[in-house]
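In: 3D, please:
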Amino acid sequence: MITLRPADLAREHGLSTQAVRNYERDGFIPPAARTESGYRIYAEVHVAALRTFLALIPAYGHSAAGRIMNAVHQDELDAALTIIDRGHAQLLSDRETLEGVRKAVLHLTGESETAPGRPEVRDSRTIGELARRLRVTQATLRNWEGAGILVPERDPETGYRVFGASDIRDAELAHLLRRGGYPLDHISTVVQRIRTAGGTDPLAQALNEWQRNLTAQGLAMLEAATRLDRYVRLRNPGVADVGSVRG
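Out: Okay, here's the model as predicted:
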């Protein structure tokens, strides 16, 4: 059996030895054995655990990666798989949202080429309804309004915000770009240019970059799945193969 020091694990990934110790403390890698003098000794299973955890981060994010490893180390494999399932569901949702925004841009471009006064399809939401649709808080939507991303009308009788079809489109776009890490001022610039039909080039560039990010995340999920499968089987050789489960 190989024996390694914290520095040996850290060197492979360009980490500090303190980071490796922190990962052990947080349960992302198994507890190390100790020498008589108290020094940590790592083995093959720790190497595999660290590789797995680091592969999970670009696939599911740091927090989810940590929860996955914690679940595996607590022998709660179904809990780990549930976190992974949610990650895949979110990626699919992002892809569908991206496609929806692309269609909205095509629709917007088509409208700009038609005669003025073309009636808009009726589709309105209250702030609560829009927040539920996007799964964000109402405070988030008010922040977007403050940044100039959303410009809802007000109900003349109640004074409540009313988000029309164009507002919903802008909110969907803002939600997508925020997930892509774009700051509010950048999103505001893009949305305002689209809103005034001043050109779709900034939006097209942003969407193409987000598409690349989604592709990279999907590929990272494949890599992470391979690492996790190897690690789970290394820890527990008795894990059943898919074929034997179906049989």
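
In: going by C-alpha atoms from here, please, whenever you check contacts or count neighbours.
Out: Noted.

In: so Ala65 sits against Arg51, correct?
Out: No - assessed by Cα atoms under 8 Å, Ala65 is found out of contact with Arg51, at 11.6 Å.

In: ok, those two, which is more surrounded?
Out: Ala65 (24 against 19; other Cα atoms under 10 Å).

In: show the end-to-end separation of stretch 22-35, please.
Out: Using Cα to Cα, to the nearest Å, the end-to-end distance of stretch 22-35 comes to 19 Å.

In: in that stretch, what counts as buried?
Out: For stretch 22-35, burial by neighbour count (16 or more other Cα atoms under 10 Å) applies to 23-24, 27-32.

In: okay, those in TSV with distance to Ser112 next?
Out: Listed next are the buried residues of stretch 22-35 as TSV, based on distance: Cα to Cα, whole Å:
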residue	distance to Ser112
Tyr23	54
Glu24	57
Gly27	55
Phe28	53
Ile29	56
Pro30	59
Pro31	62
Ala32	64
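
In: show residues contacting stretch 139-149.
Out: Stretch 139-149 has contacts (Cα atoms under 8 Å, 6 or more residues apart in numbering) with 127, 131, 150-152, 170-171, 174, 184-185, 187-188, 191-192.

In: quick revisit: restricted to helices, list the buried residues of stretch 22-35.
Out: 23-24 (DSSP state H).

In: nearest to Leu214 among the buried residues of stretch 22-35?
Out: Nearest to Leu214, judged by Cα to Cα, of those is Phe28 at 25.2 Å.

In: let's compare: structure for the following, please.
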Amino acid sequence: MARKLQSGGTLRPIDLARGYGLSTQAVRNYEEAGILPDAGRTAHGYRTYTPLHARALGAFLALVSGHGHRAAASIMRAVNRGAVDEAYRLIDESHAQLLEDRRTLRAVEGALRDLAPTAVPAGTVASGSGRTFVGPLAAELGIRPATLRKWERAGLVRPRRDPLTGYRVYDEADVRDARLARQLRRGGYLLEQIAPVIAQVRSAGGLEPLEATLRDWHDRVSARGRALLTGAAELEAYLRERG
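Out: Sure, this is the predicted structure:
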């Protein structure tokens, strides 16, 4: 039905609403927000729309799937006020974010492949205490204690302080994050690139749960990439029709 609206004649708000599964209030709201071009008015003040408005609404809804509501609305507002280059810039930002998401995903996958169990020196979490200190952990990782402290400042590890001695105490999750950070640094990643990877591991609850979610993560990234393509096609059709 939506396609028929894009090739018909004069349309009412209810026509657009039914064609796209929206409420008439939503259609009016989109027009007032600049997402749709200004509507015409009858002699009695009722809104009238055209196939161009239907095309605009279809483009907006397609853009939402890939860019999100806020970015999609900004893109459409830019187009409708003639600032097409601004719309292109906003589209580029979404593609850049998707590329960064793909890089983060690849970084996690690579780190998980490389993060093989290693022999753990005495004094680390393998001793059964469930905690370790900066010196033994640095020795295990083959780095300097100062590097661990730098990683702490960057948010990659979050040791607590012993209330009696003030020493940094690393629990099992901290050791996991430090090992992952080491693998990513060996892969050439910067600290600011590693931070979101560590955040993903923490939110997943560890490495094993994260492995189980990688396929879903892949699917979501791929779906967003396809949605960006679909949105671009719909926007291009709207731009052509606008002239």
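
In: got a TM-score for the two of them?
Out: The TM-score (TM-score structural alignment, normalised by the length of structure 2) is 0.71; 198 aligned residues with a Cα RMSD of 3.1 Å.

In: now do the helices in structure 2.
Out: For structure 2, applying DSSP H gives helices covering 2-5, 13-20, 24-32, 51-67, 69-80, 84-114, 134-141, 145-153, 172-186, 191-204, 207-242.

In: how close does the corresponding residue of structure 1 for Ile14 of structure 2 get to Arg40 of structure 1?
Out: Alignment note (TM-score structural alignment): Ile14 of structure 2 maps to Ala7 of structure 1. Relative to Arg40 of structure 1, Ala7 of structure 1 is positioned 10 Å away (criterion: Cα to Cα).

In: for Gly61 of structure 1, same thing?
Out: 28 Å.

In: returning to what we had before: could you flag which of the contacts of stretch 139-149 of structure 1 are buried?
Out: Judged by 16+ other Cα under 10 Å, buried ones among the contacts of stretch 139-149 of structure 1: 127, 131, 150-152, 170-171, 174, 184, 187-188, 191.

In: nearest to Val245 of structure 1, of those residues?
Out: Distances from Val245 of structure 1 to these, taken by Cα to Cα, are shortest for Ala131, at 42.0 Å.

In: any idea how far that closest one is from Arg125 of structure 1?
Out: Distance, Ala131 of structure 1 to Arg125 of structure 1, using Cα to Cα: 9 Å.

In: what of Arg51 of structure 1?
Out: With Cα to Cα as the criterion, Arg51 of structure 1 and Arg125 of structure 1 are 46 Å apart.

In: picking that back up, count of residues packed around the closest residue to the match of Ile14 of structure 2 other than its chain neighbours?
Out: Nearest non-adjacent residue to Ala7 of structure 1, counting by Cα to Cα, 6 or more residues apart in numbering: Thr17, 5.3 Å away. Using other Cα under 10 Å, Thr17 of structure 1 has 16 other residues around it.

In: what residue in structure 2 is paired with Thr17 of structure 1?
Out: Thr17 of structure 1 maps onto Thr24 in structure 2, by TM-score structural alignment.

In: contact partners for Val190 of structure 1?
Out: Neighbour list for Val190 of structure 1: 202-203 [criterion: Cα under 8 Å, 6+ apart].

In: in structure 2, what residues pair with stretch 45-65 of structure 1?
Out: Aligning stretch 45-65 of structure 1 against structure 2 (TM-score structural alignment) gives residues 52-72.

In: ignore what I typed, I meant stretch 210-225 of structure 1.
Out: Mapped onto structure 2 using TM-score structural alignment, stretch 210-225 of structure 1 covers residues 217-232.

In: only the buried residues of the matching stretch, if you could.
Out: Of all the residues in stretch 217-232 of structure 2, those buried under the rule 16+ other Cα under 10 Å are 217, 221, 224-225, 227-228, 230-232.

In: what's the counterpart of Glu172 of structure 1 in structure 2?
Out: Counting by TM-score structural alignment, the partner of Glu172 of structure 1 is Pro196.

In: before we move on, back to that, joint contacts of Ala7 and Arg40 of structure 1?
Out: Shared contacts of Ala7 of structure 1 and Arg40 (Cα under 8 Å, 6+ apart): none.

In: the helix or strand containing Arg142 of structure 1 corresponds to what range in structure 2?
Out: Arg142 of structure 1 is located in helix 138-146, with elements delineated by DSSP states H and E. Using TM-score structural alignment, helix 138-146 of structure 1 corresponds to no residues of structure 2.

In: any buried residues in that helix, and which?
Out: Buried, per 16+ other Cα under 10 Å, within helix 138-146 of structure 1: 141-142, 144.

In: try stretch 94-109 of structure 1
Out: By neighbour count on 16+ other Cα under 10 Å, the buried set for stretch 94-109 of structure 1 is 94-95, 97-98, 101-102, 104-105, 108.

In: what does Glu36 of structure 1 align to in structure 2?
Out: Matched to structure 2 by TM-score structural alignment, Glu36 of structure 1 sits across from Ala43.

In: relative to Leu52 of structure 2, how far out is that match?
Out: Distance of Ala43 of structure 2 to Leu52 of structure 2, given as Cα to Cα: 21 Å.

In: among those two, which residue is more densely surrounded?
Out: Leu52 (21 against 6).

In: touching, that one and Tyr238? I think so.
Out: Yes - with contacts counted by Cα under 8 Å, Leu52 of structure 2 reaches Tyr238, the gap being 7.3 Å.

In: before we move on, the earlier item: from Gly14 of structure 1, how far off is the match of Ile14 of structure 2?
Out: As defined by Cα to Cα, Ala7 of structure 1 lies at a distance of 10 Å from Gly14 of structure 1.

In: more neighbours, the two?
Out: In this view Ala7 of structure 1 and Gly14 are compared by other Cα under 10 Å, and Ala7 has more residues nearby, 15 against 9.
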